[in-house]
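Engineer: structural data only, the sequence is not supplied:
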């Protein structure tokens, strides 16, 4: 009779279990960029509250920088029970060495069970360095978090070009470190009745922790119409558009909405029909707008992982078997070159009718006076 193999991730060693029990709390790294609290910081708080509800732990935000205490209240009203405030003039701008040392000292002192970072440029760098410093693992670019029956964090991320989803566990080390793609979670509504604790932490930063000096920071300013992470409405096109010029049709549709933006699939951007910063999907942006038009795109898993959290998805495709129809809210089977112009005309007509109705009501009210 074959011996039973131990189930992966199950820890039975009493010494390891004793050490793991010392770690409590769900943390998020709250990032300040361009003198603003990043939106992904609020998304992480939503993820942390979901996880903490299952693990029965408190949620803390780690705020690092200089002159940033004013952001602590924003973090509390969006879900933090506690804010660890790390301030030092050496931390005024992001520098890997100094930030790694400061955050690692806090982790070693307070011992959180889970620590979430945004999967953006600086936070990715910081998360990997902190993981190495505190001797734990890191699951990168996750899109979903769950808690299994053993109380372990299931860190879910796309693999093999987005064709599969993998579940990553950190069974024997703490904290469980994760970077989460922006747009994977939606921020919780602000609750101004919430109260929380702001606790200052003073790291010991020596000269060797500031070997890199930032002389000047130059920021590329995106056109607001191209900021996909903030767009309320996104009109995304695929290879069904046939060529670059046909994307003018999608721009016409996007312009009908305040906060509308145009995006594309990986194939579209690789062909140069749209710039790469407008790519949605596994190797592009993760977005969660109120309304997402998927026009002439099949809905491959690589694209779906980047937009499946949209509130409403409208799919337009000539192929009724296209995978996009399995995830959309509304689906239109038809030629996009016929459907989209009709959609544009109908939206314009409805808006004109509404305007005329409002003007008529105003005129009647004025006449009654």
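Structural biologist: Good, I have the coordinates. Quick caveat: nothing in here was measured; it's all calculated off a predicted structure.

Engineer: from now on I want contacts and neighbour counts done on CA atoms only, so please keep to that.
Structural biologist: Fine.

Engineer: tell me, how many residues neighbour the spatially closest residue to residue 140 that is not a sequence neighbour?
Structural biologist: Nearest residue to residue 140, sequence neighbours excluded (CA to CA, 6 or more residues apart in numbering): residue 179, at 4.9 Å. Residue 179: 26 surrounding residues under other CA atoms under 10 Å.

Engineer: what's the distance between residue 179 and residue 87?
Structural biologist: Residue 179 is 23 Å from residue 87, where distance means CA to CA, to the nearest Å.

Engineer: other residues contacting the host helix or strand of residue 28?
Structural biologist: Element membership for residue 28 (DSSP states H and E) is strand 26-30. With contact meaning CA atoms under 8 Å, 6 or more residues apart in numbering, strand 26-30 is reached by 37-38, 41-42, 44-45, 48, 51-52, 57-64, 112-118, 123.

Engineer: try 6 Å this time
Structural biologist: Under the contact criterion CA atoms under 6 Å, 6 or more residues apart in numbering, strand 26-30 has outside partners 41, 59-63, 114-117.

Engineer: between the residues you listed, which is closest to residue 247?
Structural biologist: Closest approach to residue 247 among the contacts of strand 26-30 (CA to CA): residue 41, at 33.0 Å.

Engineer: once you drop chain neighbours, what's closest to the closest one?
Structural biologist: Nearest to residue 41 is residue 30, by CA to CA, 6+ apart, at 4.9 Å.

Engineer: count of neighbours near the one you found?
Structural biologist: Residues lying near residue 30 (other CA under 10 Å) number 29.

Engineer: cool, residue 346 as well?
Structural biologist: Neighbour tally, residue 346, other CA under 10 Å: 12.

Engineer: now residue 199: how far from residue 248?
Structural biologist: Distance, residue 199 to residue 248, by CA to CA: 52 Å.

Engineer: got another one to weigh against that:
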């Protein structure tokens, strides 16, 4: 009947357009014939043709979303968020001279812009102001597609952080600035050279070994930040992050044991051993174990100056090798750097698993 209705619709359109009585009558007779062949009257065929078409699944979903988005509750939530945003802009203007100052390049952003300028080709079309090509890196390109030239430019354009703590400090400041700008322009996105620098910092926060408790605290803050994001944080690098954190903890634990042993041997007692260099200004006191019955201190164990054993090293390497099962490809040299062993050791352990 679908083909018959299509023909009926064409004849009906011809009938409605016709101005000559003979043509109109001929079209009406043709409509009657087509309707009779379909087992309907002309009125029934017209009614079926004019009936609302069923919605597609996508249309139904879109309509349902639109209905939900415009409920009184959702409108009230949007109004509340807008009030919070406006209040934040008023507070920010107490710190910034004006709105233009909020979006002005910081010294860091200006340096990155200058370093990346040779890689930027601005679009000169009148209606495309602000669009540019960036060494072949598109707006939708993530860190995995970032060109080497871009990576090198943003890493050299501004002093590169030498520690995890320094990387987190820079990253956190950039995030705070983005939040300020989003208060004035909710759809704000930073320039791609700023995003590229952010991606490079994320790699440090994910993989660079912690050298101090400050670094370890920064890494924990980074993981807490990822967990607090409103959107689901990606799991692609979770195996690498956890392996890096485990290696950090093992190194800190070994340092605590080493310094505790040194304190015992020197006669100063285990309770005053510091796990942080004096320059850091951070001291962790290790309280001697006490008997749950008598409350007296247990005798310290004279285990001497402990270094990482081969089992410790193998465990760290295996943790990083296991990350490859999640699709994280790491070279032997990269695994060696993170685990604190030689590439030869990594190769030996890798071959033993084959």
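Structural biologist: Okay, I see it. In this text the structure is predicted, and so the values were computed from the model without any measurement.

Engineer: now the TM-score, please.
Structural biologist: The TM-score (TM-score structural alignment, normalised by the length of structure 2) is 0.20; 121 aligned residues with a CA RMSD of 7.1 Å.

Engineer: quick one, longest helix in structure 1?
Structural biologist: Ranked by residue count and defined by DSSP state H, the top helix of structure 1 is helix 336-368.

Engineer: so which elements touch the helix or strand where residue 157 of structure 1 lies?
Structural biologist: Assigned by DSSP H and E, residue 157 of structure 1 falls within strand 153-159. When contacts are defined as 3 or more CA pairs under 6 Å, 6 or more residues apart in numbering; DSSP states H and E, strand 153-159 of structure 1 packs onto strand 144-147, strand 164-168.

Engineer: if we can go back for a sec, tell me which helix or strand comes right after the strand holding residue 28 of structure 1.
Structural biologist: Taking DSSP H and E, what comes next after strand 26-30 of structure 1 is strand 32-33.

Engineer: who does that next one touch, helix- and strand-wise?
Structural biologist: Packed against strand 32-33 of structure 1, as judged by 3+ CA pairs under 6 Å, 6+ apart, are no other helices or strands.

Engineer: next secondary structure after it?
Structural biologist: Later in the chain than strand 32-33 of structure 1, the nearest helix or strand by DSSP H and E is strand 36-37.

Engineer: may I see the buried residues of the following helix or strand past that following strand?
Structural biologist: Going down the chain from strand 36-37 of structure 1, the next helix or strand is helix 39-55, by DSSP H and E. Across helix 39-55 of structure 1, burial judged by 16 or more other CA atoms under 10 Å covers 39-49, 51-52, 55.

Engineer: need these in CSV (columns: distance to residue 98 of structure 1).
Structural biologist: Below are the buried residues of helix 39-55 of structure 1 laid out as CSV (distance: CA to CA, whole Å):
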residue, distance to residue 98 of structure 1
39, 23
40, 22
41, 20
42, 24
43, 25
44, 23
45, 24
46, 28
47, 27
48, 25
49, 29
51, 29
52, 29
55, 31
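
Engineer: give me the contacts around the strand holding residue 157 of structure 1.
Structural biologist: If you take CA under 6 Å, 6+ apart as the criterion, strand 153-159 of structure 1 is touched by 142-147, 164-169.

Engineer: buried sites along it?
Structural biologist: Using 16+ other CA under 10 Å as the test for burial, strand 153-159 of structure 1 gives 153-158.

Engineer: about what we covered before: out of the helices and strands packed on strand 153-159 of structure 1, which one sits most buried?
Structural biologist: Highest mean neighbour count among these (mean count of other CA atoms under 10 Å): strand 144-147, with a mean of 17.

Engineer: contacts for that one?
Structural biologist: When contacts are defined by CA under 6 Å, 6+ apart, strand 144-147 of structure 1 is touched by residues 153-156.

Engineer: just put the helices and strands packed on strand 153-159 of structure 1 in JSON lines and tack on distance to residue 74 of structure 1.
Structural biologist: Below are those laid out as JSON lines (distance: least, CA to CA, whole Å):
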{"stretch": "strand 144-147", "distance to residue 74 of structure 1": "23"}
{"stretch": "strand 164-168", "distance to residue 74 of structure 1": "31"}
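
Engineer: among those strands, which comes closest to residue 128 of structure 1?
Structural biologist: strand 164-168 (15.5 Å).

Engineer: so which elements touch that closest one?
Structural biologist: Helices and strands touching strand 164-168 of structure 1, by 3+ CA pairs under 6 Å, 6+ apart, are strand 153-159.

Engineer: next, the angle strand 164-168 makes with the strand it packs on.
Structural biologist: Orientation check (axes from the mean of the first three to the mean of the last three CA atoms, to 10 degrees): strand 153-159 of structure 1 against strand 164-168 gives 150 degrees.

Engineer: and the angle for strand 153-159 of structure 1 with helix 39-55?
Structural biologist: On the basis of the same axes, to 10 degrees, strand 153-159 of structure 1 is oriented at 130 degrees to helix 39-55.

Engineer: now do the same contact list for residue 197 of structure 2.
Structural biologist: Shown in contact with residue 197 of structure 2 (CA under 6 Å, 6+ apart): residue 154.

Engineer: and it, how far from residue 167 of structure 2?
Structural biologist: Per CA to CA, residue 197 of structure 2 is found 11 Å from residue 167 of structure 2.

Engineer: any buried residues in the helix or strand where residue 61 of structure 2 lies, and which?
Structural biologist: Following DSSP H and E, one finds residue 61 of structure 2 within helix 57-69. Judged by neighbour count (16+ other CA under 10 Å), helix 57-69 of structure 2 contains no buried residues.

Engineer: for residue 345 of structure 2, which non-adjacent residue is spatially closest?
Structural biologist: residue 336 (7.8 Å).

Engineer: surely that neighbour is in contact with residue 343?
Structural biologist: Yes. Counting by CA atoms under 6 Å, residue 343 is a contact partner of residue 336 of structure 2 at 5.2 Å.

Engineer: between these two, which one's more packed in?
Structural biologist: More crowded of residue 336 of structure 2 and residue 343, by other CA under 10 Å: residue 336, with 21 against 17.
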